[in-house]
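K.L.:
Kindly return the folded structure for what I paste below:
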Amino acid sequence: MGSRNIIGIGICSYSVLDMINYGSFGDIFKISKKQDEKIYAMKQMKYRGDFRDDAYIMSELYCLSRLKHRNIISLHDIVIDVIEIHIIMEYAANENLQRYLFSHKNMSHGQKYDIFAQVLHGVMYCHSMEIAHRDLTPVNILLTDDVMVKIADFGLAVKCISDAGSLLLCTDYIGTASYLPPQVLSQQPFLPKPVDVWSLGILLIFIICLEVPYKGFQDDILAQQRKESWVDFIEIKSHALDCIVPKEILCLLRECLRLDATERTRIEEIVCKWDKFKATAL
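P.N.:
Modelled structure (predicted):
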């Protein structure tokens, strides 16, 4: 693949090495900087007119320019040309969590607990900055060579409070259905932080079972959610995997996956409980 795909002002100082992934909001490339051959990842996003009118591009730029945390993908450079914007970020060699888990099925519980702990700390930092990710799936969680978590893909992320300090409700009902709570799937205006908490619960189930409990179309998922069928799902899957899910994890899942968003536990409490559990479980 030639660098002709990303020609623009300043982009010629980088070389394209490989395609990493096709994304709904942009394609991801592995690139190197010609000056020092350092490896980066680049998200290439097309736009029409003024890129500042594209909500997804602006959300990505807003979040990456403000979020500075060891578990958040870091921004290196932004290159803009007449039809594309190139967001250049740190490179995560182990790619995404979904692929990593499928290729490391014998990973120890301790390693899985540590990965989830890193995700929690990254999300807690986002929430402390009044930003909600809204698309926390294993595909959007990247891993470096030393298996450090890097939360990425902030195209659906939103500010949680207005400039005046009031809570902001979301009315765009998008995301990965299997990871979305009933408020989003039933298209009710919602606060974004509890959406992340619900997604974290589903993510934890995926990390343990390598499957999500809710599948199908939106109506199918809603029906499964109302029955709280994740409990039976975990019991069946843990039996098939010949493992016992600790009661502390089950209790935490109940707090994350409450149907009423107002009853879901805040991320700070989840982090505190998980860190205590991890310290005793290892």
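K.L.:
Please make it C-alpha for all contacts and neighbour counts, starting now.
P.N.:
Fine.
K.L.:
list the contacts for Val184?
P.N.:
When contacts are counted by C-alpha atoms under 8 Å, 6 or more residues apart in numbering, Val184 touches Tyr173, Ile174, Phe190.
K.L.:
Apply 10 Å and report the result again.
P.N.:
Under the criterion of C-alpha atoms under 10 Å, 6 or more residues apart in numbering, the neighbours of Val184 are 170-175, 177, 190-192, 195, 218, 222.
K.L.:
These into a markdown table, with extra columns for distance to Ile72?
P.N.:
Output for those, formatted as a markdown table (distance: C-alpha to C-alpha, whole Å):
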| residue | distance to Ile72 |
| --- | --- |
| Cys170 | 23 |
| Thr171 | 26 |
| Asp172 | 24 |
| Tyr173 | 24 |
| Ile174 | 22 |
| Gly175 | 19 |
| Ala177 | 23 |
| Phe190 | 24 |
| Leu191 | 22 |
| Pro192 | 18 |
| Val195 | 18 |
| Gln218 | 30 |
| Leu222 | 31 |
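K.L.:
Buried members of these into ChimeraX, please.
P.N.:
The ChimeraX selection below is limited to those of the contacts of Val184 classed as buried (16 or more other C-alpha atoms under 10 Å):
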select :170,177,190,191,192,195,218,222
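K.L.:
ok, now how distant is the residue of the chain positioned farthest from its centre from Ser13?
P.N.:
Here the centre of the chain is the reference, and by C-alpha atoms, centre = their mean the most remote residue is Gln35, at 31.5 Å. From Gln35 across to Ser13, the span is 7 Å (C-alpha to C-alpha, to the nearest Å).
K.L.:
How many residues are close by Met1?
P.N.:
Using other C-alpha atoms under 10 Å, Met1 has 9 other residues around it.
K.L.:
List the contacts of it.
P.N.:
Residues in contact with Met1 (C-alpha under 10 Å, 6+ apart) are Ser15, Val16, Leu17, Asp18, Met19.
K.L.:
Are any of the residues you listed buried, and if so which?
P.N.:
Applying 16+ other C-alpha under 10 Å to the contacts of Met1 flags Ser15, Val16, Leu17 as buried.
K.L.:
The residues you listed into TSV, with extra columns for secondary structure and distance to Ile78?
P.N.:
Output for those, formatted as TSV (DSSP: H, G, I helix; E, B strand; the rest coil; distance: C-alpha to C-alpha, whole Å):
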residue	secondary structure	distance to Ile78
Ser15	strand	15
Val16	strand	15
Leu17	strand	18
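K.L.:
now the other sequence, so there's something to compare against:
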Amino acid sequence: MNGKEALTPREFLRIADFFATNGYRLGPKIGEGTYSKVRIAERSNNGEFLAVKIIDKRIAKKSYVTKFLPRELEIAVLVKHPNVICTYEILHQGELVYIIMDYAERGDLLQLIQTCGGVSEKEAKRMFKEMAEAVKYLHNLGIAHRDLKCENILIMRDKRIALSDFGFSRLYLDQQHGDVTSKTYCGSRAYASPELLRGAPYDPRTNDVWSLGVILFIMICGKMPFDDRNLKLMLKKQMSEGVTVPETVKTQVSSECVRLVYQILDPNTDSRPGVVDILQSDWLN
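P.N.:
Here you go, the predicted model:
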């Protein structure tokens, strides 16, 4: 199911019949991941549009099926927050798993930025505050997202943002040992923190905060803060030179906003602010 549409007409009809018996009408494809496709689904009893993520375990790596997928399903049904995509139901049909969730009619943040070239500071402030509130909520539940990026920031009909895709997420708190650290290299390296890129055990909460900083930079600058084509060079720039906000951007946004970008994209985890600090920053208040 990755790459081109791999479903034969017979397979699609079988899936459509399965959905019909569960009260849904299956619609067109609107997105895809490594092991999944996302389609629109309509609830038969009220006409409500939802999104359904169809995961094919037959083409997925064993580590994904045994480790990451169970975590995703566990976390998906656990989270309930206005700025997190809500999962309504999980269905199973043989080797296929269906996650039925909110449908974001306005697409994702990456699509918005590619279309508009950036976001006004006023809109960036509203959206970023909602992201930070969502991450704070997840961290309070003991959940690290570990793949925060513009593609996973969805925009609902009312322009409210909602975090999505818990494929790399984990419940980071070991109740027996109190262990918070992660050792898994995951997520998108353009949004990954220096501590993750170095391959050492890292705190997934500080990594999530770094990713938020990358997203904020992209919103106000319309481009990535670091070139990820060469991993070693990117890590060296992160650690020695740091991020640079273009002078043209500094003339268009407030100094409080620019200051927050620099504070979040701090390679030193001891001085990098936490999500609560971000929410209490001058820019967001």
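K.L.:
ok, so of the contacts of Val184 of the first structure, who is nearest Gln183 of the first structure?
P.N.:
Using C-alpha to C-alpha, Phe190 comes nearest to Gln183 of the first structure of the contacts of Val184 of the first structure, at 6.4 Å.
K.L.:
Check the alignment and tell me where the closest one lands in the second structure.
P.N.:
When the second structure is aligned by TM-score structural alignment, Phe190 of the first structure is paired with Tyr202.
K.L.:
Quick one: neighbours of Val271 of the first structure, just the number.
P.N.:
Neighbour count of Val271 of the first structure, defined by other C-alpha under 10 Å: 19.
K.L.:
Secondary structure class of it, three-state.
P.N.:
Three-state call for Val271 of the first structure (DSSP: H, G, I helix; E, B strand; the rest coil): helix.
K.L.:
any idea how far it is from Ile205 of the first structure?
P.N.:
For Val271 of the first structure, the distance to Ile205 of the first structure (C-alpha to C-alpha) stands at 16 Å.
K.L.:
tell me the contacts of whatever residue of the first structure lines up with Ile75 of the second structure?
P.N.:
Taking TM-score structural alignment, Ile75 of the second structure has Cys63 as its aligned residue in the first structure. Taking C-alpha under 10 Å, 6+ apart as the criterion, Cys63 of the first structure is in contact with 72, 75, 126, 129, 131-133, 153-155, 157-159.
K.L.:
Okay, Val253 of the second structure and Thr184 of the second structure: tell me how far apart.
P.N.:
Val253 of the second structure is 36 Å from Thr184 of the second structure, by C-alpha to C-alpha.
K.L.:
Please apply the same query to Val209 of the second structure.
P.N.:
For Val209 of the second structure, the distance to Thr184 of the second structure equals 17 Å [C-alpha to C-alpha].
K.L.:
Can you show me the helices along the stretch 1-150 of the second structure?
P.N.:
Under the criterion DSSP state H, counting those that start in this stretch, helices of the stretch 1-150 of the second structure are mapped to 9-21, 62-63, 69-78, 109-116, 121-140.
K.L.:
Just the buried positions in the longest one, please.
P.N.:
Judged by neighbour count using 16+ other C-alpha under 10 Å, the buried positions of helix 121-140 of the second structure are 124-125, 127-139.
K.L.:
show me where the first structure has strands.
P.N.:
14-21, 27-33, 39-46, 75-80, 84-90, 131-132, 141-143, 149-151, 158-159 (DSSP state E).
K.L.:
Those: which one's closest to Ala281 of the first structure?
P.N.:
With C-alpha to C-alpha as the measure, strand 149-151 is the member of the strands of the first structure nearest Ala281 of the first structure (20.3 Å).
K.L.:
Next up, the contacts around Cys256 of the first structure.
P.N.:
By C-alpha under 10 Å, 6+ apart, Cys256 of the first structure lies in contact with 194-202, 250, 263-267, 270.
K.L.:
Counterpart of it over in the second structure?
P.N.:
Cys256 of the first structure maps onto Ile264 in the second structure, by TM-score structural alignment.
K.L.:
Tally up the residues packed near the closest residue to Val149 of the first structure other than its chain neighbours, please.
P.N.:
Counting by C-alpha to C-alpha, 6 or more residues apart in numbering, the nearest residue to Val149 of the first structure once its immediate chain neighbours are dropped is Leu143, at 4.8 Å. Using other C-alpha under 10 Å, Leu143 of the first structure is surrounded by 22 other residues.
K.L.:
swap in Ile80 of the first structure?
P.N.:
Ile80 of the first structure: 18 surrounding residues under other C-alpha under 10 Å.
K.L.:
Then the one 4 residues further on?
P.N.:
When neighbours are counted by other C-alpha under 10 Å, Glu84 of the first structure registers 19.
K.L.:
what does Glu121 of the second structure align to in the first structure?
P.N.:
By TM-score structural alignment, Glu121 of the second structure lines up with His109 in the first structure.
K.L.:
which ones are touching Leu203 of the first structure?
P.N.:
The neighbours of Leu203 of the first structure, taking C-alpha under 10 Å, 6+ apart as the test, are Phe116, Val119, Leu136, Thr137, Pro138, Ser178, Tyr179, Val197, Cys209, Leu210, Glu211, Val212.
K.L.:
for the residue mapped onto the third one from the second structure, what are its contacts?
P.N.:
Right, Leu136 of the first structure. Counting by TM-score structural alignment, Leu136 of the first structure corresponds to Leu148 in the second structure. Taking C-alpha under 10 Å, 6+ apart, we find Leu148 of the second structure in contact with 131, 135, 163-166, 168-169, 187-188, 191-192, 207-212, 214-215.
K.L.:
List buried residues within those.
P.N.:
Buried, going by 16+ other C-alpha under 10 Å: 131, 135, 163-166, 168-169, 187, 191-192, 207-212, 214-215, out of the contacts of Leu148 of the second structure.
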